[in-house]
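> sequence first, predicted model second:
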Amino acid sequence: MRITPDEVMELLDQGMSQAEIARQVGVTRQYIYKLAREGGYEPKWTKLTQHIPWDIPSEFKGNALYQGFRAIGWVRWRGPASLTQSQYERARAIWRKLKAFNQVIDFDPKYPAVPGLTNGPGFAYVPRRESDGDYMIRIKPGVKLTPVGKKIWRMPEEWPERKE
């Protein structure tokens, strides 16, 4: 069975995953991804990147705290059902830590990895300061907040429940 980029986009819009489409058509998920990109599809993380408050060099993007931070942003922007269960749990765990210890997340390439907290350098949990306001990030010179970023990086009082 042949499938076009437009047909892939239509199925994605209906809520099917790339893997489901691939199984249905009898091709690889990677091929469906290629067709989706031809049809104009952008991965969700690409859309979120423009609202991340720091310019993150690629060597820091494998950091587990960065990955969790992105998941928090996605929950705050698109809702908890937009993530896998494990991504949602990671985001909630980070939110709980920020709340329990009155901390924020900061990025600085000079931060070392902290075993048990971060798997790589660049990101750290730091004590909240008054200048951070109600954000979950360190507010300092160089931090850029888009209008969407001003909403998604605020610290929610309650974490949204994920309904299956």
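Cool, got the structure.
> okay, CA-based contacts and neighbour counts for the rest of this
Noted.
> what about Y111, which SS state?
coil (DSSP: H, G, I helix; E, B strand; the rest coil).
> spatially nearest residue to it, not counting backbone neighbours?
Excluding its sequence neighbours, the residue lying closest to Y111 (C-alpha to C-alpha, 6 or more residues apart in numbering) is G122, at 4.8 Å.
> what's the local residue count around the nearest residue to F123 once chain neighbours are set aside?
If the residues on either side of it in the chain are set aside, F123 comes closest to F107, at 4.6 Å by C-alpha to C-alpha, 6+ apart. When neighbours are defined as other C-alpha atoms under 10 Å, F107 has 22 of them.
> here comes the other one, which I'd like you to weigh against the first:
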Amino acid sequence: MDSKFKEAAIYRRIAEYLKWVELGSDRLTENQRERLRSFLDKLHERNLVVVFDPEIPPDAHNKYGGWATVPRLPSDGELLIRLNEYTHLAIPDEAEVIWSMPDDRP
């Protein structure tokens, strides 16, 4: 992954999400918890999923491109990230639980 994509806010929320899942809320700052909670609430309330594709151009919401939140499709199930040619190898079958929309929030 090009390092510029790691500067995107969506990428940072995904990284915070994984840290929260693995280590718990106490390993995030209050600011990180608030941003992550807001991000997860947005995905849930608007029925959105995160997409990574290096061809996604920058826009007003993401100056680096590569990331977007888009309407959830039935094929997305409960996953936070849409599986595609760029993410399918990054999410092994046994990790599906980690990548599913959580019932609780940080």
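Yes, it's here. What you see is a predicted model, and the numbers here were worked out from it, not measured in a lab.
> TM value for the aligned chains?
TM-score of the superposed chains, computed with TM-score structural alignment, normalised by the length of the second structure, equals 0.85; 104 aligned residues with a C-alpha RMSD of 1.8 Å.
> one step back: next, count neighbours for the residue nearest to Y111 of the first structure.
By other C-alpha under 10 Å, 22 other residues sit near G122 of the first structure.
> swap in P58 of the second structure?
Counted with other C-alpha under 10 Å, P58 of the second structure comes out at 14.
> contacting residues for the aligned partner of it in the first structure?
Aligning on TM-score structural alignment places P58 of the second structure opposite A113 in the first structure. Shown in contact with A113 of the first structure (C-alpha atoms under 8 Å, 6 or more residues apart in numbering): N119, G120, P121, G122, F123.
> ok but I105 of the first structure is inside a strand, no?
Yes. Assessed with three-state DSSP, I105 of the first structure lies in a strand.
> mind checking which helix or strand the residue most central in space within the second structure is in?
The residue lying closest to the centre of the second structure (C-alpha atoms, centre = their mean) is I14, at 4.0 Å. Using DSSP states H and E, the element containing I14 of the second structure is helix 9-23.
> what's the average distance of the next helix or strand after that helix to the first structure?
Next along the chain after helix 9-23 of the second structure, taking DSSP H and E as the criterion, comes helix 30-46. Average distance, helix 30-46 of the second structure versus aligned residues of the first structure after superposition (mean C-alpha distance after the TM-score superposition for the first structure): 1.0 Å.
> residue range for helix 30-46 of the second structure in the first structure?
Going by TM-score structural alignment: helix 30-46 of the second structure matches residues 85-101.
> quick one: contacts for I91 of the second structure?
When contacts are counted by C-alpha under 8 Å, 6+ apart, I91 of the second structure is found next to L83, W99.
> distance of it from V70 of the second structure?
Counting by C-alpha to C-alpha, to the nearest Å, the gap between I91 of the second structure and V70 of the second structure amounts to 19 Å.
> and what of I10 of the second structure?
12 Å.
> same deal with P57 of the second structure?
P57 of the second structure is 14 Å from V70 of the second structure, by C-alpha to C-alpha.
> cool, K6 of the second structure as well?
Noted for K6 of the second structure: a distance of 19 Å to V70 of the second structure, by C-alpha to C-alpha.
> ok, D76 of the second structure next?
11 Å.
> do you know how far the residue nearest to F123 of the first structure is from D6 of the first structure?
For F107 of the first structure, the distance to D6 of the first structure equals 39 Å [C-alpha to C-alpha].
> what of S58 of the first structure?
Taken as C-alpha to C-alpha, the span from S58 of the first structure to D6 of the first structure is 31 Å.
> of those two, which one has the most company?
Between S58 of the first structure and D6, counting by other C-alpha under 10 Å, D6 is the more crowded of the two (14 against 7).
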